[in-house]
Structure formats: structure tokens, C-alpha cells
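Q: what follows is a predicted structure for the sequence shown.
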Amino acid sequence: MSALDKALTINELMAIAKRRVPKQFFDYADSGSWTEGTYRANSEDFSQIKLRQRVAVNMEGRTLATTICGEQASMPVALAPTGFTGMQSADGEIKAARAAEKFGVPFTLSTMSICSIEDVAENTGKPFWFQLYMMRDRGFIERLIDRAKAAKCSALVLTMDLQILGQRHKDLRNGMSAPPKFTPRFVFEMARKPQWAMQMLGTKRHTFRNIVGHVDAAGDLSKLSAWTASQFDPALSWKEIAWVKERFGGPVIVKGILDPEDARQAVAHGADGIIVSNHGGRQLDGAPSSIRVLPEIVDAVGNSTDVYVDGGIRSGQDVLKAMALGAKGTFIGRAFLWGLGAGGEAGVTRALEIIRRELDITMALCGERDIKAVGLHNIYSIDLPPRNSPLGANG
């Protein structure tokens, strides 16, 4: 039995990935901004939510099937958009999209992916979602949306919380880039990770293929970094939602919501769904965890739109807790990245299998047979202090 097959938890997949993926790319996944307080709180706060166990309940005929943004899903989990995915494993976005498609859950491709929209579309058979950053070059954004439409992407995820880049110290210290700079340190890393290196030598996808060749100012690698750094739009406003919806012609989910007032603004400006998210703790360090603010955001929007959540989900129990607090679905980022780093497409599948098994068992022990029936009645207690109390601020 392989190490991948023996892995029973997401943390065990993480340990395998750490051995196989070069440090700068592993650190990219396993890090937050500044002190990483919000990054840690994202997962730690789930442990403060206690579940209500029920017994002598018929547990036969259980189902995890649901819908996410109107699409059928085998469980309430989608793969979140993550940058540099193709640096965790060669052609990583293609591998993750294939695993998601076979498993019956949505896959979301990042603007800052290594494999392009076209690469993923050519190697999958089911429409996927595309995540969009608004950039200053609106001509490029128009073309990007049009490319997503041509690839038959079924939804856009508009990320609103990256107008300016957070203080990501690990990335700066590691000299993160795509393709990586061949410093003596990185050459040494490749020698220690020969399987990763050989796979990378076998693919032509080493840089941000959604950008290079599609923007004159970033037409070669020497100009890419400067162009990207200058493009995130500090003047982003709510009116962009309507503009994106009109251009795309399909559902637009707004990601990066962490405040009830922002949630109401997103809905008022046409969001077809919102994702409660602090960018995995990689933007504003000291912000609350996603799970902490989820209930008040659900209350703020009521039935006006579906609310999803990402950040800190490491198990099927975390998925159930999020559903109990009102989420219609969850997005996983690091959990599938560690599976990808541990074993490529098979590793992503293993991550999804782990979460599905944990979710099914937890749901049964909570006395439920249908994931859509999970709610506040499945929570025994929430040991999180109120967000507006002195103890409620994560740092």
C-alpha cells in the first residue's frame, strides 16, 4: 500500500506533500500574511464548535448530494481557486480539475493559474468555474471573460479582496516566482525532490499562461512580474459586479466577503452568491476567521442569495459545521493542494475521499441522513467569543 493510500487525514497528505514539493511552493500553500494569526484562526476556530450527537436514529440511505450555485454536486464541497497550483505538481490545475470532475464537485480555476483556461478546457469534459481578479487593464479583463465564455465556464468567481497584496513574508523570503528562479538554493531543492523536477521537465506549463502571450506588456517573462504587480486595481468598486455579469452572461459569485455590510452590498449589486473568505489568511492579518463571521453574514443576507465559505476547512467535520452554521456549500484550497502535492490527480481524489468519508460519518453520528437537513440544531455549542468582544479579535 502506498503512502497516499495509507493517508487517513488531510494533515497526513500535507506531510507527504512537504516531502515532495520544493519549499517555496509548499510554503506558498502553507502560509498566511504577516504573523499568520488569521491563517491559524481559520482552522483553530472550527475546533471550538461542538457537535450535537444523536443516537437511535435511522442512519440508512444517507446522502451528501446537494447543489452549489445551481449545479449538482456529490457533496457540498468545491475546489477553490488557488494561484501557482501547477507548481505543486506539473499540470496541477488539469489534474485537480479532472479529479473534481470524476468526483462530481465543482473546480474553480484561478486567474493566476499555471495552466490556462484553454489548457483545462481541452483536458476536461465538464464545464468548470473561473475566478477573476479585476485589473487596471480592462481590455485584458474583457478578453479573459470572453475566453472563459468560449471555454464554457459555467460560473465566474469575482474576488474582491485583493486590491492590494497582503504582507506575505514567506513568499518574499523564498523569492516566489513562476517559473522559479534557478538559484543555487532552488537547484538544491530540485535535487532533493527529483520526482517533482522530472514531472516539471515533462511539461511546457511553467508560468501564468492566462497572462503571458495575452497581454503585450507581459509578453515575456522578464516583464510579467512588473506587469502583474501593477495591475491589481485599488479603485475597485461594487459597480464592477454588474459590469462583469453583463459581459459574462452567467452567474457571478463574489468572493472575499468578511463583513455583513459588504455582504449586503454584494447582494444589492447583483451577486448570485457570496463566499465568506479572508483569502486563506493571506490578506488582512488580524481579521476574524471565516467561520466566526459566517453566521452573521448568513443572517445579513437572509434568503436573498446563497452563502458559501472557505478558509481553514481540513476535514469533513469542518464541512458539516459550516453547513450547520448556514453555509450552502464550502470551498477547499489547501486541502486539495496538499493532496495534489502528495500524489497529483490521485492525491486530489484522496483528499476528496477523506473529506467525504469524514463528512458522512459525522453526519450519521449527528443523527442526519441528508446533508441538506443539517442546521443549527446539530450544534451543541459554539465556544467562540462574540466578534465585537475584546476576545473576539484574532491576531
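A: Arrived safely, thanks for sending.
Q: make it CA atoms for all contacts and neighbour counts henceforth
A: Fine.
Q: residue boundaries of the helices in the stretch 151-300 of the chain?
A: Here the stretch 151-300 of the chain has its helices, by DSSP state H, counting those that start in this stretch, at 169-174, 184-192, 194-201, 221-231, 240-248, 260-268, 290-301.
Q: out of these, deepest packed?
A: Among the helices of the stretch 151-300 of the chain, ranked by average contacts under mean count of other CA atoms under 10 Å, first place goes to helix 290-301 (a mean of 22).
Q: can you name the next helix or strand after it?
A: Per DSSP states H and E, the first helix or strand lying C-terminal to helix 290-301 is strand 306-310.
Q: name the residues that touch that following strand?
A: Strand 306-310 is contacted by residues 69, 80, 272-277, 280, 290-291, 294, 298, 322, 326-333 when judged by CA atoms under 8 Å, 6 or more residues apart in numbering.
Q: try 6 Å this time
A: Residues from elsewhere that reach strand 306-310 (CA atoms under 6 Å, 6 or more residues apart in numbering): 273-277, 327-331.
Q: buried residues in the host helix or strand of Glu12?
A: Applying DSSP H and E as the criterion places Glu12 in helix 10-20. Residues 10-14, 16-18, 20 are the ones in helix 10-20 that count as buried (16 or more other CA atoms under 10 Å).
Q: now swap in stretch 56-71 and tell me
A: Using 16+ other CA under 10 Å as the burial criterion, the residues of stretch 56-71 that qualify are 59, 64-69.
Q: ok, and here's another one to check against it:
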Amino acid sequence: MTGGPGVLAPDPLTLADVEDRARAVLAPEVYDFVAGGSGDESTLHANRTAFDRCHLVPRVLNGVETADTTTTLLGAASSMPVAVAPMAFHSVVHPDGEPAVSRAAAAAGIPFTAATLASRPLDELVPAGGELFLQLYWLRDRARTAWLIAEAERLGARALILTVDVPFMGRRLRDLRNGFAVPAHAAPVNLADTQRGAGQTVGGHAAAVIDPTLSWADLEWVRRRTRLPLVLKGVLDPADARRAVDLGADGLVVSNHGGRQLDGAVPSLFALPAIRDEVGDACELLLDSGVRGGTDVLRALALGASGVLLGRPVLWGLADGGESGVTGALRLLRTELEVSMALAGAPNVAAARRLGVRWAPGTDEREGS
């Protein structure tokens, strides 16, 4: 990539820089597929606004020269409180796809989440020396659902993450306007032959494979079939969080699917404190949707999260340079987190979770407190 004729663009200094580089190399419809949200994208933008309205209260005189970002997430050791979020169709962005991301995550020392709709076989996604989570959609093909659960255990996954906020795909207007369809090389190979859906629109593909009738009774079905920690992704209401824990969930991901499902849904960061208050220490809480830098990770910790799932910035790194691009993006994030923690007077993750937070004037305290 160049910054003009014969001039190399500078190395990225932020994850926003990585996105700019990715946008320069991706086809416009592919960039929109990754960047876009549903409807008018009000929730997509509100996710970022929520982070911008959340102000940390740093502590002083703690003698923090360097911050220790190491932690555990769902029982998996991690170099920082971050795991790669489950995302479909990586090969749309770069031909090396999910294996490149899993290797970069392993090298960075953070868990990688393999998605049901991955474009490469699960056996290729087990990072050498890395930690693996497996994301599960509730499929119309119940036998395939059971197979995926069994595969998670066979592959040594540390947790099973059941996505519960996609009975069907939200109306993603950028994709509809672009006529975006899943190319053959990125079709989800871990589904049965009749479900792979190359050439379908993303919404049409989801409608063909995802069962919209997922219920609390089905959660019990999943719980009975695995010994793995079970995590529900897509929880925003404290009452749902409580019920999930009562039915055996070991963790929750507070998420609005990155603004790609219900447009107008509460920003994930606003929903986090009330859910932590409701469940206490009964389960781990992860947050996703809108995380774009190390200070965002620190904000999530201060509001009660155990860590975050990182989505789009990983794909921007993949687009920019394959495995090395993801490695660079994760290195930037860790550097930002270390600096933010040190400046906030938090020597480690436990201290980060004790930091105070103040919301910008005008923030609804029922959402942001």
C-alpha cells in the first residue's frame, strides 16, 4: 500500500489507521459487509458514542511503571483481557482466512473463537499452542448442531459460545444495496453440503441454516450435551442474564452483535453495569460491540467485564496484511492497553476492574451506571 506514487504509507499507529488501510485494499462491497450495521445503523454508531461518553477516574501514586495485562478468560490463559470474536466468512476479506487469524491470536497469546460459519474446516482453526473457543448457532439441522458441540470437545475448545440474538439476520442495508452474496471460496464448510449456501445473500443464507425458534428449553438441551463452559452471546437484559445463569450458563457476552441485529438496541457498554449488578460473580462477563482500542478495553473492565471480544479490527488487520496484519493490530491493542492501564494507575487487570467511571453529562443513568 502506498501513500502516493512511490511513497510508502506510514505504519498504523491506531486501529483506526488499520481500518483505513483495509478500506484501501478491499472491494467496496466487502468493506461494507464488514463495516456495516442493520437498518439506519443507529446502534452501530451508538456503540461508539457510549464509549466516548464513559470517562475513567485514574488513580495516582500507585507506582505503576508497567502494567500487567495477563488474565484468564473462561479458564483460558490470555496475555490480555481480549479474545478474537466469532466472525463469519474470513476468506471474504483475505484468502488466508481463519487459519491466519487463529495463528496470529496464538502468537499474541489470546484465545481465538471459531465461528459456525467459518470458511475453513474446524481442524484448520486450532491454533498451535493457542486457546480455542467455538461459537455455535442454533441450526435447523439439529444433528449438525450436536456434531459441532462434539467437535468443540474433540478439538479441545475451552468454551462453547451460543449466539442467542440471531433468530434471523437483521436488515443490513449496505449488503442489500450492494447485492452482496457469499462467494464460493468463503462458503461455510463446517455445515452440511445442503446448507453451505455459496452465492446466497448473507440474510438468505442465515435464514436457510439458523432455526429462529431457539428458546430457554433449547438452552437446557445444549447444557446437557457438553461438559464445556457454556456462554450465551447477545444478552442485554438483566432478567435474561439471571435466567441464563440459573439454567447453567457459565458466562455471558453482553453484545448487540456489533449493531448488526436490532437497530435501536441499547449499546452494549450501557447494558453491562446492570447485568453485572444482577449476576454478581456468578459468571464471567465479556463485552463486545464497539471496541476500537486499548482504552475501550479498560473502560469495559472498569464497568465489570472480565474482558472483551474484538471483532472488526481483527478483520481490518487480516485485510491489510494477512496473518502479519492481524499480529500488528493485536500488538497495537496491547500497547494501548498497557499505556492506558499505567496512566490510570492500574498495575494489573484486577486493579483495572476497581477503577471508577463517570458518565458524560446527559447520559441516562439508568443505562450508564
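A: Thanks, I have the structure now. This is a predicted model, so every value here is computed, not measured.
Q: returning to what we had before: CSV for the helices of the stretch 151-300 of the first structure, including distance to Met87 of the first structure?
A: As requested, these are exported to CSV (distance: least, CA to CA, whole Å):
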stretch, distance to Met87 of the first structure
helix 169-174, 14
helix 184-192, 12
helix 194-201, 8
helix 221-231, 16
helix 240-248, 29
helix 260-268, 33
helix 290-301, 26
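Q: so which of those helices gets nearest Ile117 of the first structure?
A: Among the helices of the stretch 151-300 of the first structure, the nearest to Ile117 of the first structure by CA to CA is helix 240-248 (14.7 Å).
Q: so where do the strands sit in the second structure?
A: Along the second structure, counting by DSSP state E, strands occupy 54-57, 71-73, 76-78, 82-84, 112-114, 132-136, 159-163, 230-235, 251-254, 284-287, 307-310, 356-359.
Q: can you state the mean residue-to-residue distance of the third one versus the first structure?
A: Okay, so that is strand 76-78 of the second structure. Mean deviation of strand 76-78 of the second structure from its aligned counterpart in the first structure after superposition (mean CA distance after the TM-score superposition for the first structure): 0.9 Å.
Q: in the first structure, what residues pair with that strand?
A: Using TM-score structural alignment, the residues of the first structure aligned to strand 76-78 of the second structure are 71-73.
Q: which residue is nearest the middle of the second structure?
A: Centroid-nearest residue in the second structure, with CA atoms, centre = their mean: Ala85, separated by 2.9 Å.
Q: surely that one meets Val314?
A: No: with contact defined as CA atoms under 6 Å, Ala85 of the second structure and Val314 do not form a contacting pair (8.6 Å).
Q: for Pro106 of the first structure, list the residues it contacts.
A: Ala78 are the contacts of Pro106 of the first structure under CA under 6 Å, 6+ apart.
Q: do the same with Ala352 of the second structure
A: 302, 346.
Q: what do we get in the first structure for it?
A: So, by TM-score structural alignment, Ala352 of the second structure is matched to Val374.
Q: what of Lys233 of the second structure?
A: Residue pairing (TM-score structural alignment): Lys233 of the second structure is matched to Lys255 of the first structure.
Q: likewise Gly294 of the second structure?
A: Match for Gly294 of the second structure (TM-score structural alignment): Gly316.
Q: what is the burial count for that match?
A: Neighbour count of Gly316 of the first structure, defined by other CA atoms under 10 Å: 25.
Q: my guess is it contacts Glu353. True?
A: No: taking contacts as CA under 6 Å, Gly316 of the first structure lies outside contact range of Glu353: 9.6 Å.
Q: just give me the match in the second structure for Thr349 of the first structure.
A: Structural alignment places Thr349 of the first structure opposite Thr327 in the second structure (criterion: TM-score structural alignment).
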